[in-house]
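Participant: Below are the sequence and a predicted model for it; my questions follow.
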Amino acid sequence: MNLDRIRQEFPVVQRCTYLNHAAVGTLPTRAREAVRAYVEDFNEHAASNYRDWEAAIETARSRAARLINATPEQIAFVKNTTEGLCFAANGIDWRSGDNVVLNDLEFPSNVYPWLNLAQYGVETRMVESVDGRLTVDSIAERIDGRTRAVSISHVEFGNGFRNDLAAIGALCREKDVCFVVDAIQSLGQTPVDVEEMSIDLLTADGHKWLLSPEGIGIFYCAPHLTDRLRLYEVGWNSVADAGNYNAYDPTPAPTARRFECGSHNTLGIHALGASLDLLLEVGIEAVQERLRLLTDRLVDGLRDAGYRVLSPRGASESSGIVTFDSPVHETEALHRTLRSHRILGARRGGGIRISPHFYNTEEEVLRVVDALPGH
C-alpha cells in the first residue's frame, strides 16, 4: 500500500484529523472528479451521452458485486440501508404468529422495519448482548419453527463488535431461515463473501466506509430469493421490458434490477463507482489489516492513559471502530476537547467512538490520546 499516494486522494487530511468514518466517510478525489465530469457533461450536453451514464451505472454495479463475491445480476442500487432493509422486511410472505430475530445492539434502521410488521401479527424477538457481544448460541436459542428471518449487522455501530456471519449464516441455512445483513458498518473495511457467509439479503449505504455520498447504496438478493421476495415498490424501471413504455406489462425484471423502481441516482452512482475502484485497487484485506494496525495503536495508547476501551478487541470480533470512555471525565467534555483540537469522532455506544480508515496514519490516531486529559 503506497500510503503517500493514497493520502493524495483525501485532501481532508490537510484540514483536520478525520476519524469518523462510522458516521460519514470522506470522499476521495477520484470520486469528486467522477461527479464533476458527470455534472459538466450534463451541463454542456444535457442527456446526449445518456448511454455513457448507463455504462457507468453498470460498471459500478459490477464493482459492487465484486466487493461481496456476487454477480452484477444480484445487485440493485438503493437510496440507503433502510430502503434495503424495508425490501427485506416487507418482501417476506409473513403469516400471523411468525417471528424475526434481532438484537439489542442494532441501529434503528435494522429495528423499525421489523417492528412495523407487528400490524401483521409478526413477533420481534430481541437477543440480549453480553459485554457488548452476541453469540451464535444466543441467536439459536431465539429461533423456533415460526422464525422466518434473522436480521443482524455485520459490525455493530456503537462498539464495533463484528458478528460471525459465516456461523450465523450456517445456522440460518440449517434452520431454513432468511439471513438478512445490514453491512453499512463493514463494507469498505472488512471482507464480505455472500457465498461463504450464506447471506440471503444484504444492504449497505455508501456514505460510510465505502467513501461515497449519502443517498446511494446497494442491495444484494440471493438468486433463490429473487422470485420469492415480494415486491412492495414497482415502477417503470423494475419491469422486464423497461424500455417499452407502452406495454404496461408489470412482469418483474429477472434480476435484482426489479428492486430499482424508477430513475437512478446517477450522480451518486458515479461517485460510488469511483470509490469502489479505489477500495478494490487497495484490496479489502489490506484495508482490514491496516485498520487493525491503527486501532491496535489507538487502543494501547488509550489503555496506557487510563481510558476504558468498550470495543471487543479479539481478532475475530474487532473492527475499525474503537469506542472508549473514562472513569473520571464526562463523555461530552471529552468530545468537546477532541473537537477543539480538530479531531473528529462521535459520541456513540456510551462513549467516544473513533473510526479511522486505511488512509489515516498512526500519528493521526495517537493525536486522540495526546489531546485527551490524563487520569
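Facilitator: Done, it's in. Numbers count the residues shown, from 1 in each chain.
Participant: all contacts plus neighbour counts: C-alpha atoms, from now on.
Facilitator: OK.
Participant: residues of stretch 27-47 that come out buried?
Facilitator: For stretch 27-47, burial by neighbour count (16 or more other C-alpha atoms under 10 Å) applies to 27-32, 34-35, 38, 41.
Participant: quick check, nearest of the residues you listed to V322?
Facilitator: The nearest member of the buried residues of stretch 27-47 to V322, counting by C-alpha to C-alpha, is L27 at 21.6 Å.
Participant: State the distance from the closest one to P213.
Facilitator: Using C-alpha to C-alpha, to the nearest Å, L27 is found at 7 Å from P213.
Participant: next one: V24
Facilitator: From V24 to P213 the distance is 9 Å (C-alpha to C-alpha).
Participant: so what sits against both of those two?
Facilitator: Shared contacts of V24 and P213 (C-alpha atoms under 8 Å, 6 or more residues apart in numbering): H207.
Participant: shared neighbours of L27 and P213, which are they?
Facilitator: Common neighbours of L27 and P213, counting by C-alpha under 8 Å, 6+ apart, are absent.
Participant: contacting residues around whatever helix or strand E363 lives in?
Facilitator: According to DSSP states H and E, E363 maps onto helix 362-371. The contact list for helix 362-371, computed with C-alpha under 8 Å, 6+ apart, reads 17, 19, 294-295, 297-298, 301-302, 305, 337-338, 341, 343, 356.
Participant: The structure to be compared is supplied as follows:
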Amino acid sequence: MNDEFRSLFPLTSDVVYLDSAATSLTPTSVLEEMNDYYNKYCANIDRGVHHLSKLASHRYGDTHKKIGELIGCSGKEVVLTKNTTEAINQVAFGLDWSKNDHVITTVMEHHSNFVPWLRLREKGVKVDVIGIKNGQIDLNELKNKITSETRLIAICHASNVLGTINPVIEIGKICRENDILYLVDGAQSTPHLPIDVQKIGCDFYSFSGHKMLGPTGIGALYCKQKHQEKLKPLMVGGGNVSNVTKTGYTLKKGYHRLEAGTPNIAGAIGLTKAIQILNEIGLKNIRKHEEKLNKTLIDELRNLDGLNILNPDIDRTGVISFTIKGKDPHKIALQLDQKNIIVRSGNHCSQPLVEHYNYDKVIRTSHYIYNTQKEIKTLCKELKKLI
C-alpha cells in the first residue's frame, strides 16, 4: 500500500503494528464520519419525529444495508451487536434448548465461540469438541460426531492463532444434509476475505467492526429471517418492544426485536465508512497483499535458528504464530515493543488450541492492508538479534 493510504493511519508512522487480529487500526476518515454524527446530527434513533433523529435513524439503518451487501444477505437479516462475542451469545442463549440436544465445536475456536457452548451443558446440552490435523479441522471426525440429536455446529471461518481458513462451504453442505443449524465465527475472515453467507450456507454468521478498520463496540450477527422470531433477545426494554401494558409486552418484528436499548450509533456509522473503504480497496486485493506478506515473513522466519512456526504451510489469513526455543513469548514481545514493533504473546483467547501444540503461550504476528514488506523485514531483523 502506498504512503498516501498509510497516512490515513497515523500510528503507522510511529510503530510497526502487527496485532491486527486483536484489533485493526482505524483510519482518520472513519473517525471523522463518527465525529460528524456527534457534531452535526447527534440524536437518538427511532425515538423522535424531528429531523436530527430521522437523519441518525437513516444512517443507522444504512449500516444494516451495507453489511448485508458486504456478506451477501438482506439488511433485514443483519442484527447489530456490540461485537462477535455478543452475537454468538445471542444465538447460544436465544435458542430454546432441550436436554440431550447436541452441539459440535472445535478445539481451534476463540473462547467467544467456545465458552458459550460449554455453558449450555448447564442446560443438559451435550457438547463435543473435535480436533484438528495439520492445523485444519478434521472433517472425518466432524462427520463421525454427528448424531440424530446434533442441533448446531459452530466453527470459526479462520483461526485467530493459526490463520487457518476452514472449508466453511463444505461444512455448510454437511449441516444441510443433516438438518443441523450452522454458526460461523467470521471475526478473523470478514476483514480479509470476500464473504457470501448464501454460498457458505450458514444460519448465523458473526463478526466485529474493530477488526476491519471500524471502531470498537460495534459488530454484527447475520441471522436468517426464519430464525429471527425463534431467538429470545438477550435483553428487553426500549427499542425492541412495540407495545407494553401493566401485564405484558410485545416484541417488535425482525432484527429490531434483538436490538434493545440505545445502540452504538456513532460506531455503526463508522463501520459503514470502514466497509466503504474495504470495498474501494477490494477484499480480493487485500487477500493478495496479505499473501505476499505471508510469504516474505514465513521465508524469513524459517531461516531463524530455534524458531518454530505453527503450521507454516496452511492456507491462511495474515496470522502467523511461532515460538522460539528457550525464549519466553512475553519477554520477546516486550523486547520487540521496545523497538516499536507491536506483536501479541499469550494464548490469544484460544487456550485449548495453544495447549494442543503443548504450549501455554506463543508469539503471534498479524498484518493487514497498511503493513509493508519493509516492516516484515524489520521484524525479522530484530528477531534475529534477539535470538
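Facilitator: Good, I have the coordinates. Keep in mind the model is a prediction, meaning the values are calculated, not measured.
Participant: Send over the TM-score of the superposed chains.
Facilitator: Overlay of the two chains. TM-score (TM-score structural alignment, normalised by the length of structure 1): 0.91; 367 aligned residues with a C-alpha RMSD of 2.3 Å.
Participant: mind listing what the spatially most central residue of structure 2 touches?
Facilitator: Most central in structure 2 under C-alpha atoms, centre = their mean is A187, positioned 1.0 Å from the mean C-alpha point. Residues near A187 of structure 2 by C-alpha under 8 Å, 6+ apart: 84, 157-158, 206-208, 211.
Participant: where along the stretch 51-200 of structure 2 do the helices fall?
Facilitator: Residue ranges of the helices in the stretch 51-200 of structure 2, as given by DSSP state H, counting those that start in this stretch, are 51-71, 84-94, 115-119, 139-145, 168-177, 197-200.
Participant: before we move on, back to that, neighbour-wise, which of the contacts of A187 of structure 2 leads?
Facilitator: Comparing the contacts of A187 of structure 2 by number of neighbours (other C-alpha atoms under 10 Å), S208 comes first, having 31 neighbours.
Participant: any idea how far it is from E375 of structure 2?
Facilitator: For S208 of structure 2, the distance to E375 of structure 2 - C-alpha to C-alpha - is 26 Å.
Participant: Let me see the contact set for the counterpart of L201 of structure 1 in structure 2.
Facilitator: Aligned counterpart of L201 of structure 1 in structure 2: F204 (TM-score structural alignment). Shown in contact with F204 of structure 2 (C-alpha under 8 Å, 6+ apart): 182-184, 221-224.
Participant: Map R339 of structure 1 onto structure 2.
Facilitator: Under TM-score structural alignment, R339 of structure 1 pairs with D337 in structure 2.
Participant: Please report the distance of its match from G326 of structure 2.
Facilitator: From D337 of structure 2 across to G326 of structure 2, the span is 19 Å (C-alpha to C-alpha).
Participant: Looking only at neighbour counts, state which of these two leads.
Facilitator: A count of neighbours by other C-alpha under 10 Å puts D337 above the other of D337 of structure 2 and G326, at 16 against 9.
Participant: That one - nearest residue in space that isn't next to it in sequence?
Facilitator: V343 (7.7 Å; C-alpha to C-alpha, 6 or more residues apart in numbering).
Participant: So that neighbour is in contact with D19, correct?
Facilitator: Yes - using C-alpha atoms under 8 Å, V343 of structure 2 is in contact with D19, at 5.2 Å.
Participant: Which strand or helix spans the residue located most distally from the centre of structure 2?
Facilitator: For structure 2, the residue at maximal distance from the C-alpha centroid (C-alpha atoms, centre = their mean) is K246, at 40.5 Å. Per DSSP H and E: K246 of structure 2 is located in neither a helix nor a strand.
Participant: ok, it to G238 of structure 2 distance?
Facilitator: From K246 of structure 2 to G238 of structure 2 the distance is 15 Å (C-alpha to C-alpha).
Participant: do the same with V184 of structure 2
Facilitator: Distance, V184 of structure 2 to G238 of structure 2, using C-alpha to C-alpha: 29 Å.
Participant: Have a look at the two and say which one is more surrounded.
Facilitator: Using other C-alpha under 10 Å as the criterion, V184 of structure 2 and G238 rank with V184 on top: 26 against 12.
Participant: And that one? What does it align with in structure 1?
Facilitator: Checking TM-score structural alignment: V184 of structure 2 goes with V181.
Participant: residues touching its match, list them.
Facilitator: Neighbouring residues of V181 of structure 1 by C-alpha under 8 Å, 6+ apart: 151-154, 199, 201-203.
Participant: can you do 7 Å?
Facilitator: 151-154, 201-203 (C-alpha atoms under 7 Å, 6 or more residues apart in numbering).
Participant: Repeat that for L80 of structure 2.
Facilitator: 219-221, 259.
Participant: which residues of the stretch 251-387 of structure 2 fall in helices?
Facilitator: Under the criterion DSSP H, counting those that start in this stretch, the stretch 251-387 of structure 2 contains helices at 265-281, 283-302, 329-337, 351-356, 373-386.
Participant: how about those helices, which one is nearest E69 of structure 2?
Facilitator: Closest of those to E69 of structure 2 is helix 265-281, at 9.8 Å (criterion: C-alpha to C-alpha).
Participant: T203 is in contact with I216 of structure 1, correct?
Facilitator: No - using C-alpha atoms under 7 Å, I216 of structure 1 makes no contact with T203, being 10.9 Å away.
Participant: What separation is there between K82 of structure 2 and L213 of structure 2?
Facilitator: 15 Å.
Participant: More neighbours: which of those two?
Facilitator: Under the criterion of other C-alpha under 10 Å, the comparison of K82 of structure 2 against L213 puts L213 first, with 27 against 20.
Participant: Contact partners for the more buried one?
Facilitator: Taking C-alpha under 7 Å, 6+ apart as the test, what L213 of structure 2 contacts is 24-27, 274.
Participant: May I have the secondary structure class of R32 of structure 1?
Facilitator: Counting by DSSP: H, G, I helix; E, B strand; the rest coil, the backbone at R32 of structure 1 sits in helix.
Participant: For the nearest residue to it once chain neighbours are set aside, grab the count of nearby residues.
Facilitator: Spatial nearest neighbour of R32 of structure 1, chain neighbours left out: A271 (6.7 Å); criterion: C-alpha to C-alpha, 6+ apart. Counted by other C-alpha under 10 Å, the residues lying close to A271 of structure 1 total 29.
Participant: how much space between the counterpart of R292 of structure 1 in structure 2 and L379 of structure 2?
Facilitator: Counting by TM-score structural alignment, R292 of structure 1 lines up with E291 in structure 2. Separation of E291 of structure 2 from L379 of structure 2 (C-alpha to C-alpha) stands at 17 Å.
Participant: the more surrounded of these two?
Facilitator: Using other C-alpha under 10 Å as the criterion, E291 of structure 2 and L379 rank with L379 on top: 22 against 16.
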